[in-house]
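Colleague: Turn this into a structure:
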Amino acid sequence: MKYSYYRVLGLLIIATSTFFSCSDDEVTSNQPIPEQPEQLTELIAQYNTNISAYQAMMDNKAEIVDYTVDNKGFYKLQLSNQQIVDANAQATEDKDIPILNIDEDGYWNYLLGGTSTVLTDLQGKPAPALSKTGKGVFTPQIALGEDGYWKVSYNGTQWKRLGNNIAPSLAEKAAADFSLYRSVTLDEEANTITLESRAGNGVLKLNTANNATTQAWKKYLMGSDDNVLLDFSYAGYHHGEIAPPDGFSLGYEVMNVQKRMNAKGLTARAALIDILQEKNLTRKNGTNGNNPNARVVIYFPAGEYVLHDEDDNGIREPEAGKTYATDSKGNNTSYSIPITGGHLVIKGDGPDKTKLIMATPNLPGSTEVMYSSPCMLELKHNSDISRMCAVISDAKKGAYTVEVDNATGLNKGDWVCLYLKNNTPELVDKELSPYKVETTMTNIIEKGVQVQDFHQIVAVSGNRVTFKEPIMHEVEACWEWEIHRYPHYEEVGVEDLSFVGQAKDDFKHHGTWEDDGAYKPLNMVRLTNSWMRRVKFTSVSEATSIINSANVSAYDITIDGNRGHSAIRSAGSSRVFIGKVTDRTDGLLIDDRNTREEGVGQYHACGVSKPSMGAVIWRVHWGKDACFESHATQPRATLIDACKGGFMQFRQGGDYDQLPNHLDDLTIWNMYSERSRTASGNSAPSGVFDWWRIGFKGWKFLPPTIVGFHGDPLNFVQEQVKLDESHGTPVEPESLYEAQLERRLGFVPDWLKALK
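Modeller: As a prediction, the model looks like this:
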């Protein structure tokens, strides 16, 4: 479905008989207008937008391309010039606010204090509003001066007084009081909207059309009070605005692993560690490496490189209460390879040419802890966040600025963590609304509501800190929000290679440590503006966890071979972009252990865990016997966007004590459901998919927003969703992330178009 564009059919302006005269008491000021009263700032800003839009419509310079109307009869109009304007009816006369109008000759006038007056320019001449006057037109801005008088400007710096009466208290004014229109009438049969001016007898009659665009998108565009969509467009490497550079284009030193192997007679693992130690990128002689500006490409030319086998394991004394697994040589311990630095790229010659191999499993820390096997490679910063200052002002979702008690040490360009940890019962109750906390949810009861949202600072003014990205959780200073220092590395990439494991061919979820965690090739920890692309994972337990990071992109990825535990997740990270992942591993069905199928997928498909914020899962095709991951411990604000795959319940994950699986603002957009035909009824009993399982200590989601869910039929419990729009039918825009990014930038970036 495409937008229906409304064309302006005609303008009928009926002249008034009122005599207009210029005011002799208007005073010109060369000083900028003072800051507006807090209670009026947004109202006056919107009013000025409405004035500009009214002028554009009257002058045939803008058309209406969309509209919404709420249950109070308040309209929002989207114009072809990108303006979003209010068109609210206010029949009663209000003498306290200047109401602007354009007369039949094309000049501005205004109604204030019961008197209609010609609006004049700074030289005292009538101010032209329409191009038909043959003069340069003026677009007025209205503001309230410190002296209590209304004022007007045409350039934002020079202001004239309007009228002779000081404005009374305006604290109780609402949007309707600033309306330009006495009435707004929609005639669906005639497909017209008629706007009648409050300041004169002018009537503006506009053509409309039957609009099939999804209401959720329209309300987002127009900033409607009942909009339920967050802005996910800041996800990904450099906020989705550009693609990561190719590793070889950076001019970094290239360290060839194969040459190092040949020159020193080393194994692939030993050669890699040798390079890392040389560049101070890993442990050496008991010290941790730390090279934030390595400027190196670690290059694996085409070939196979065994980075883990039994020769890499060791022996340590068992600890009390732990049971160790041993390999064929009697070793009981495996070790990861930490890579601690920034501005580095691990690069191969392509996923079908360069293969990094785990020949044997990484042994678990304890067989009782089935996920305790170490990860083979960890790209990570070792330090954790630490408190810097307190947040002392409230901020709404979508805001960019917070006020702190002390901005010392906060600078433009810094990355910080907007942080909350508070177990006040009132806050916990609010976080879980409309549901009640359950006794099994000990994590949120004892540790409290936990938010960690990583942001980059773009401005510091006094104690006001402005972020590049919108805040995705309401900030209420009374709950003791804080800003934390965020140590991290930047510009770390992995590209053009494969990771090969030896995952079991009969995977069983939580069967043994070999099922859940034996083959984990890669983690990315505390990284910003980093990436993984053109990568394949074959027969792995877990592909990649992106942990405590921000604006990392993982895309153009294949997961194949034997089925394993999980795919790619954002774990406690902010605005991770996971896109164009094809997850088609083969294995036994979870609910029918006698049936093996192709394309069943990892048990947990791509998704989120821990306090993840703003993650985008975009155009991922996961397995038929799987579902997106939402692994509890307080993930929020996740977009599942134009994805395809199974929609099986109980594939999300999360211990009972760490539930809910997902808190507010889970958004599922244009999901195509593709369930396994031979799977038993675990996907949804009786075809109804609930989000908060009553009478069961597992399976808890706060109400999601679902738009355009289609494919294999599935119904949702309507009392458990925030919105379920266009169920069974895909909507436009096809991808919410693409549409929001295009709206923010004015175009869809080439890197994203190339992935479609």
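Colleague: C-alpha only now, for contacts and for neighbours.
Modeller: OK.
Colleague: in the chain, which helix has the most residues?
Modeller: As assigned by DSSP state H, the longest helix anywhere in the chain is helix 41-58.
Colleague: and it, how far out from the chain's middle?
Modeller: The chain centroid and the centroid of helix 41-58 are separated by 29 Å under C-alpha atoms, centre = their mean, to the nearest Å.
Colleague: quick one: buried residues of that helix?
Modeller: By neighbour count with 16 or more other C-alpha atoms under 10 Å, helix 41-58 contains the buried residues 43-44, 46-58.
Colleague: Please enumerate the helices of this structure.
Modeller: Counting by DSSP H, the helices of the chain are 41-58, 215-222, 257-264, 268-278, 425-432, 442, 513-516, 736-745, 750-755.
Colleague: Buried residues in the fourth one, which are they?
Modeller: Counting neighbours by 16+ other C-alpha under 10 Å, one finds that the buried residues in helix 268-278 are 268-277.
Colleague: Of the residues you listed, just say which sits nearest to residue 100.
Modeller: residue 276 (69.0 Å; C-alpha to C-alpha).
Colleague: if we take the buried residues of helix 268-278, which one ends up nearest to residue 394?
Modeller: Taking C-alpha to C-alpha as the measure, residue 394 lies nearest residue 276 of those, at 45.3 Å.
Colleague: One more sequence to fold, the one below, so I can look at both together:
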Amino acid sequence: MYNCNKSPIQNILIVCLNLLALTDVFAQDKSKIFEDYKKDRNLLPDFSYVGYHQGEKEIPNVTNYKIFDVTTFGAKPNDDISDKIAIQKAIDAANKNGSGIVFFPKGRFLVNEESDATNSIISKKGNIIFRGSGSGLNGTELYMKNTLPPADPSKMWTVPPLFLFTSGGADKKIGFITKAAAVGDCTIELNTIEGLESGDWIVLKLLDNNKDLIVAELKTQQVEPTWSYLVNKGIDVKVYYQIKSIKNNKLILKAPVSYTIDPKYKWEVSKFANSEEIGIEDVAFVGNWKEKFVHHRSWQDDSGYTMLRINRTTNSWMKNCRFTDCSVAAIVLQSANISVLNCKIDGNSGHEAITSNGSTNVLIANCVDEASQWHSFGSSHGSMNTVILNCTYPSTTCFESHASQPRNTLLDGVEGGLMKNRGGGALENMPNHMQGLVLWNYKQTNEPVKDFEFWPSSKVYEYWKIPKPVIVGFTSKGTTFRMDQLGQSESIGKAVEPASLYLAQLKLRLDKLPKWIKELE
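Modeller: All right, here's what the predicted structure looks like:
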């Protein structure tokens, strides 16, 4: 058993809470796959390090920062005058201070009127709390009347977000990895560690089209010639880790590596430019998307009302937020150890819900998509270790798996549709997902499908390819699978114990569940 943090955290549940023992009315069987995993940790991806501070710390209720009330900068709720400039001034003042709570009282604030400049509202520093007075009908509403313009109208995904939380600066190349590291190892060895200190964040990068690398991931599945990125550029991995300590040229990481590192391929290491400890809380982000959504019809459909992006951010969170009438609710981009808790998407149906895009160790938990976004909660573009926990969406949509090589995505206690036409991704960036997709106690609510395929013939359907997913405890109205297309499978038709793979792995690593789990009740 590997463990990067030898001491379990001390804060544990005060009340008698053990989500691992939750059962349906009917008794559930213990998962043999999980029992085997306890003995051999290579049988499943380890999702136990996802979320804020590797799942070990409670999200803080920050009260000791200076408060920057947007109304003192000129914002006024419930009038007909834009508040966009005032909100940016409040954020700038908090950034300049080095920390702060950007606070919104109750009411509707106008954030993109005809008179406004067509730019995002941006925060580029850490230790910033963006806090409203509740995301319900009588709370704080940030109303986006008009879209922002796309960078390129022919590229339907290029509308910038209205709110962007990010970091200044750029990554700095350090060197390359000189020694092999297996999945689960917490130590990597570099040719140089000059410029790095304990506590820094790094990004490990691999881009190589060596055929052995591709075969190792896809195994028996065949590469299509139309997948030009995989064929020409190859396996693309970018993962983000924090340095726990440094010894000689060795970096001891706070979380284990999740992809086999072979130094014969060029693994580069850069110091990651990031912001930390950003919190987005108790705010309703409301767009003005009122058209009937048509996938890829226009940039307005696909990204016109993109509300929020968390970018180059680590050990941060978003909780208790609502997204209404939007094209895209929120994207966690090139970030690590982010927790998204208790959020809702409602109103008119749009393009995407909440997605981990090119990020590492992201937790999306207790979120609901009532709008039936075309792509609901999911992962894309090289994300590694994404957990979708206890989330729900309608039977009319499905999880997102948006190609460009996401890996290790866990759909854990998720309820909603399962269909092959909602993954996403262009042909040149296929397949939809690489190794490590796990459906654990997934409850499918749309009509049953006989012999559901995760790797259909391209003559039948080109836009749905996922190699050897793990399916455990799947329940439905009678769906069956092409079993030869699955990796491990168990208990198709009946839920299993543990009810949550993520929580079971977290408890296994820390010995006890941490206190913050209570928030998920």
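Colleague: And the helices of the first structure: which comes nearest residue 109 of the first structure?
Modeller: Across those, residue 109 of the first structure has its closest neighbour in helix 41-58 (11.9 Å, C-alpha to C-alpha).
Colleague: Report the central residue of the second structure.
Modeller: The centre of the second structure sits closest to residue 356, judged by C-alpha atoms, centre = their mean, with a distance of 2.7 Å.
Colleague: And that one? What does it align with in the first structure?
Modeller: Mapped onto the first structure by TM-score structural alignment, residue 356 of the second structure lines up with residue 570.
Colleague: try residue 44 of the second structure
Modeller: By TM-score structural alignment, residue 44 of the second structure lines up with residue 229.
Colleague: burial count for its match?
Modeller: Counted with other C-alpha atoms under 10 Å, the neighbours of residue 229 of the first structure add up to 19.
Colleague: contacting residues for it?
Modeller: The contact partners of residue 229 of the first structure, taken as C-alpha atoms under 8 Å, 6 or more residues apart in numbering, are 216-217, 220, 665, 667.
Colleague: Now do the same contact list for residue 43 of the second structure.
Modeller: Residue 43 of the second structure touches 33, 36-37, counting by C-alpha under 8 Å, 6+ apart.
Colleague: counterpart of residue 294 of the first structure in the second structure?
Modeller: By TM-score structural alignment, residue 294 of the first structure lines up with residue 98.
Colleague: Could you do residue 389 of the first structure as well?
Modeller: In the second structure, the residue paired with residue 389 of the first structure is residue 175, using TM-score structural alignment.
Colleague: which residues touch its match?
Modeller: Taking C-alpha under 8 Å, 6+ apart, we find residue 175 of the second structure in contact with 190-193, 268-270.
Colleague: Residue 480 is in contact with residue 491 of the second structure, correct?
Modeller: No - applying C-alpha atoms under 8 Å as the test, residue 491 of the second structure and residue 480 come out as separate, 11.6 Å apart.
Colleague: give the contact list for the residue nearest to the centre of the second structure.
Modeller: Applying C-alpha under 8 Å, 6+ apart, we find residue 356 of the second structure in contact with 331-333, 362, 378-380, 383, 386.
Colleague: Most neighbours among those, which one?
Modeller: residue 379 (36 neighbours).
Colleague: wait, that residue sits on residue 401?
Modeller: Yes - counting by C-alpha under 8 Å, residue 379 of the second structure touches residue 401, with 5.3 Å between them.
Colleague: start to end distance for stretch 342-362 of the first structure?
Modeller: Start to finish, the residues bounding stretch 342-362 of the first structure are 26 Å apart (C-alpha to C-alpha, to the nearest Å).
Colleague: and the contacts of residue 175 of the second structure, which are buried?
Modeller: 190, 192-193, 268-270.
Colleague: Identify the farthest-apart pair in those.
Modeller: Farthest pair in those (C-alpha to C-alpha) is 193 and 268. Separation: 12.1 Å.
Colleague: Pull up the overlap in contacts between those two.
Modeller: Counting by C-alpha under 8 Å, 6+ apart, the common neighbours of residue 193 of the second structure and residue 268 are 174-175.
Colleague: Which residues are in contact with the counterpart of residue 705 of the first structure in the second structure?
Modeller: Aligned by TM-score structural alignment, residue 705 of the first structure pairs with residue 470 of the second structure. Taking C-alpha under 8 Å, 6+ apart as the criterion, residue 470 of the second structure is in contact with 436-439, 486-489.
Colleague: Out of these, which comes closest to residue 418 of the second structure?
Modeller: residue 439 (10.8 Å).
Colleague: measure the closest one to residue 166 of the second structure for me?
Modeller: Taken as C-alpha to C-alpha, the span from residue 439 of the second structure to residue 166 of the second structure is 31 Å.
Colleague: How about residue 403 of the second structure?
Modeller: Taking C-alpha to C-alpha, one finds residue 403 of the second structure at 24 Å from residue 166 of the second structure.
Colleague: Those two: who's more crowded?
Modeller: Higher neighbour count among residue 403 of the second structure and residue 166: residue 403, with 28 against 24, using other C-alpha under 10 Å.
Colleague: which of the contacts of residue 356 of the second structure show up in the first structure as well?
Modeller: Of the contacts of residue 356 of the second structure, the ones still in contact in the first structure (both residues aligned by TM-score structural alignment, their matches' C-alpha atoms under 8 Å) are 331-333, 362, 378-380, 383, 386.
Colleague: from these, which is closest to residue 57 of the second structure?
Modeller: residue 362 (14.4 Å).
Colleague: pretty sure the closest one contacts residue 337?
Modeller: Yes - contact criterion C-alpha under 8 Å: residue 362 of the second structure and residue 337 qualify, at 5.3 Å.
Colleague: returning to that earlier point: for the contacts of residue 356 of the second structure, could you give me a markdown table that also reports distance to residue 510 of the second structure?
Modeller: A markdown table is the format used below for those (distance: C-alpha to C-alpha, whole Å):
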| residue | distance to residue 510 of the second structure |
| --- | --- |
| 331 | 29 |
| 332 | 26 |
| 333 | 28 |
| 362 | 18 |
| 378 | 26 |
| 379 | 26 |
| 380 | 29 |
| 383 | 24 |
| 386 | 19 |
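Colleague: and these, which of them are in strands?
Modeller: Among the contacts of residue 356 of the second structure, the members falling in strands (DSSP state E) are 331-333, 362, 378-380, 386.
Colleague: can the residues you listed go into a markdown table with extra columns for distance to residue 121 of the second structure?
Modeller: As requested, these are exported to a markdown table (distance: C-alpha to C-alpha, whole Å):
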| residue | distance to residue 121 of the second structure |
| --- | --- |
| 331 | 15 |
| 332 | 16 |
| 333 | 17 |
| 362 | 24 |
| 378 | 25 |
| 379 | 25 |
| 380 | 24 |
| 386 | 27 |
